[in-house]
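Just the structure for this:
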Amino acid sequence: MATQTGSRKVIYAALAGNLLIAATKFVAALFTGSSAMLSEGVHSLVDTGNGGLLLYGLHRAERPADVTHPFGHGRELYFWSFVVALLVFALGAGISFYEGIVHIQNPEPVRNVVVNYVVLGLSIIFEGGSWLVALREFRRSKGRAGYYQAVRQSKDPSVFTVLFEDTAALLGLLIALGAISAAEFFEMPELDGVGSIGIAMVLATTAALLARECKGLLMGETASLEVQAAILEVAQADRAVRKANGVLTVHLGPQQIVASLSIEFEDDLRVPELEACVERLEEALKARVPSLAAVFFKPQTTRRWRQKRAAIEGT
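So this is what the prediction gives:
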């Protein structure tokens, strides 16, 4: 639950900043005629809508299990995060690229360029504040892992999605600032359109990275090695278990894990003793791993488990 609270804090900060920045950029684009500024306005507007979709996804993912979804609705967050990636590409990158091409073909000098500089400077300050909030939350959740490794292993796309978007926003602002400055200095208004295309490339790259990570989560990713080790440790400690062979896990949401545990029980166990063992294990496992939504036990010899594991790994 703390993770979800942290996710919402990051999203609320991004929403507030993006909404104000989008309105300011559109007004500036209207007064100056800058293509790069218009692209940045579209970018901030798309980011605002994306924040709303992530909040909606968090809300939907927290619904309790029902008859048609016995393990809950955790993957709703993964779906809406994937939608966000598509919107970043289709709306953000697509419109920015179109505006850039149009402005290169029909260049117009930027008017009231000082307005652009003021707006871009304020936007960098506001966007930087939102970026710092997202970065702090991501650092808190990633632990000792590196940034790339943390993104690959993260099961909560709401945090790294906002971080990616804010990073892309800052890069876009710097590109817009450089393009507008170059267009004025060299008296080449086409460079303003080139800036829009640069912003489109940044957004397209961001969308591709987000889509790749969200696709993996939608397909179903395993729990961390630490979680798997904890499950096996709890199972092996029970007196009725001869050997905990291994565990297969899948994330249905950031805080929802389903596990299938292969166990070789003691040979002399009777049915009531076996039932008592399973009940003990379920209670102990959920106490050790609170995010464990369900666990299934597979009575299996070590040799059979190794054969199954080899088949899964393709060896």
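
Only C-alpha atoms from now on, for both contacts and neighbour counts.
OK.

Give the helix, strand or coil label for residue 260.
Applying DSSP: H, G, I helix; E, B strand; the rest coil to residue 260 yields a three-state assignment of strand.

Does it touch residue 249 like I think?
Yes. Contact criterion C-alpha atoms under 8 Å: residue 260 and residue 249 qualify, at 6.4 Å.

The two: which is more packed in?
residue 249 (19 against 15; other C-alpha atoms under 10 Å).

quick one more, to check against the first:
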Amino acid sequence: MSAHQSRKVIYAALVGNSLIAVCKFIAGGITGSSAMLSEAIHSVVDSGNQLLLLYGIRRANRPADSNHPFGYGMELYFWTFVVAILIFAVGAGLSLYKGVIHVMHPEPINSPYVNYVVLALSMIFEAVAWTIAYREFNKMRGDTPLFQAIRRSKDPTVFTVLFEDTAAMIGLVVAFLGVAGSHYLGWHVMDGIASIVIGLVLASVAILLAIESKGLLIGEGADRRTVAVVRDILIGDTRIKGANEVLTMHLGPNEILLNASIDFQDGLSAEDVEAAISEFEAKIKREVPSIRRIFIEAQSWSGHQTDAQSIRGSD
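Below is the predicted model of the structure:
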């Protein structure tokens, strides 16, 4: 997915969450609803997260320099991890705190119909933002099943917004049930319980985001299909005996580092090997545009095995 598409999803979520946050804080202040105030905090955290993701995209697009020769693409993964921490610490933490306080000291909700109106408007805004994020993610995943696509995705911006918007939709339903339980049934503790449930939902989303971000931060390889394309290009050439090793790592959502160890046929001159490597690099970049940096090493199978054994021995 291009940076433009990612920004489109984030901007849509940012506008929606900002409008929703204002409405929720007004409603929470008027009615004194714990669940509504938790939802307001949730929207503020989401808005801040979208700003962090936009900042992360801008930082990640900086050109490579002497200190970071492979560029700054992985900085986006760092800011996604920061977003996960904020959701857990601020969003989930404050929601759980407000909920526990309200459960211990339940109070009736004033002007509950204000909450209903705000929740209904919030659902509309969130539904629009969620639909935009889901459509963009569908374009990216193609025919891949949803959860499998999330696991494979190397662009954290879209699935982060999708997770946040999904949590927001669940939170709005829970808040509505909490307000309705307090208003119609007189179970004022329901408002606090709803706030606790919202906090648990946010904590779950934060944990999922942290897990996904951790994998990207420590260096994830390209998907199997990409590696298979590279191997087919290499071993399909008559000048190659075999591919000893094909190593890949994502330096950003659309930037892959490739390091390959190749066993060339005996008798090839240095000029032939150099020409073959240049051809391989051009073909690989043409077939897989996301592979931006390629390092190909000419090495015999026995030499590669010796190196591998020495590395294992040093460990």
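
Any idea what the TM-score is?
Overlay of the two chains. TM-score (TM-score structural alignment, normalised by the length of structure 1): 0.94; 310 aligned residues with a C-alpha RMSD of 1.7 Å.

Do a quick rundown of the helices in structure 2.
3-31, 34-60, 75-86, 93-104, 112-141, 146-152, 156-184, 189-217, 224-235, 270-287, 301-314 (DSSP state H).

Make JSON lines out of these and add distance to residue 252 of structure 2.
Shown next, in JSON lines, are the helices of structure 2 (distance: least, C-alpha to C-alpha, whole Å):
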{"stretch": "helix 3-31", "distance to residue 252 of structure 2": "11"}
{"stretch": "helix 34-60", "distance to residue 252 of structure 2": "8"}
{"stretch": "helix 75-86", "distance to residue 252 of structure 2": "8"}
{"stretch": "helix 93-104", "distance to residue 252 of structure 2": "31"}
{"stretch": "helix 112-141", "distance to residue 252 of structure 2": "16"}
{"stretch": "helix 146-152", "distance to residue 252 of structure 2": "13"}
{"stretch": "helix 156-184", "distance to residue 252 of structure 2": "10"}
{"stretch": "helix 189-217", "distance to residue 252 of structure 2": "9"}
{"stretch": "helix 224-235", "distance to residue 252 of structure 2": "15"}
{"stretch": "helix 270-287", "distance to residue 252 of structure 2": "16"}
{"stretch": "helix 301-314", "distance to residue 252 of structure 2": "28"}
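
is it possible to export those to TSV including distance to residue 255 of structure 2 and mean neighbour count?
Formatted as TSV, the helices of structure 2 follow (distance: least, C-alpha to C-alpha, whole Å; neighbours: other C-alpha atoms under 10 Å):
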stretch	distance to residue 255 of structure 2	mean neighbour count
helix 3-31	12	20
helix 34-60	11	24
helix 75-86	12	23
helix 93-104	36	20
helix 112-141	16	19
helix 146-152	15	14
helix 156-184	14	22
helix 189-217	12	23
helix 224-235	12	15
helix 270-287	11	14
helix 301-314	27	12
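
Tell me which of these lies nearest to residue 253 of structure 2.
Across these, residue 253 of structure 2 has its closest neighbour in helix 156-184 (7.8 Å, C-alpha to C-alpha).

between the helices of structure 2, which gets nearest to residue 244 of structure 2?
Closest to residue 244 of structure 2 of the helices of structure 2 is helix 301-314 (C-alpha to C-alpha; 6.2 Å).
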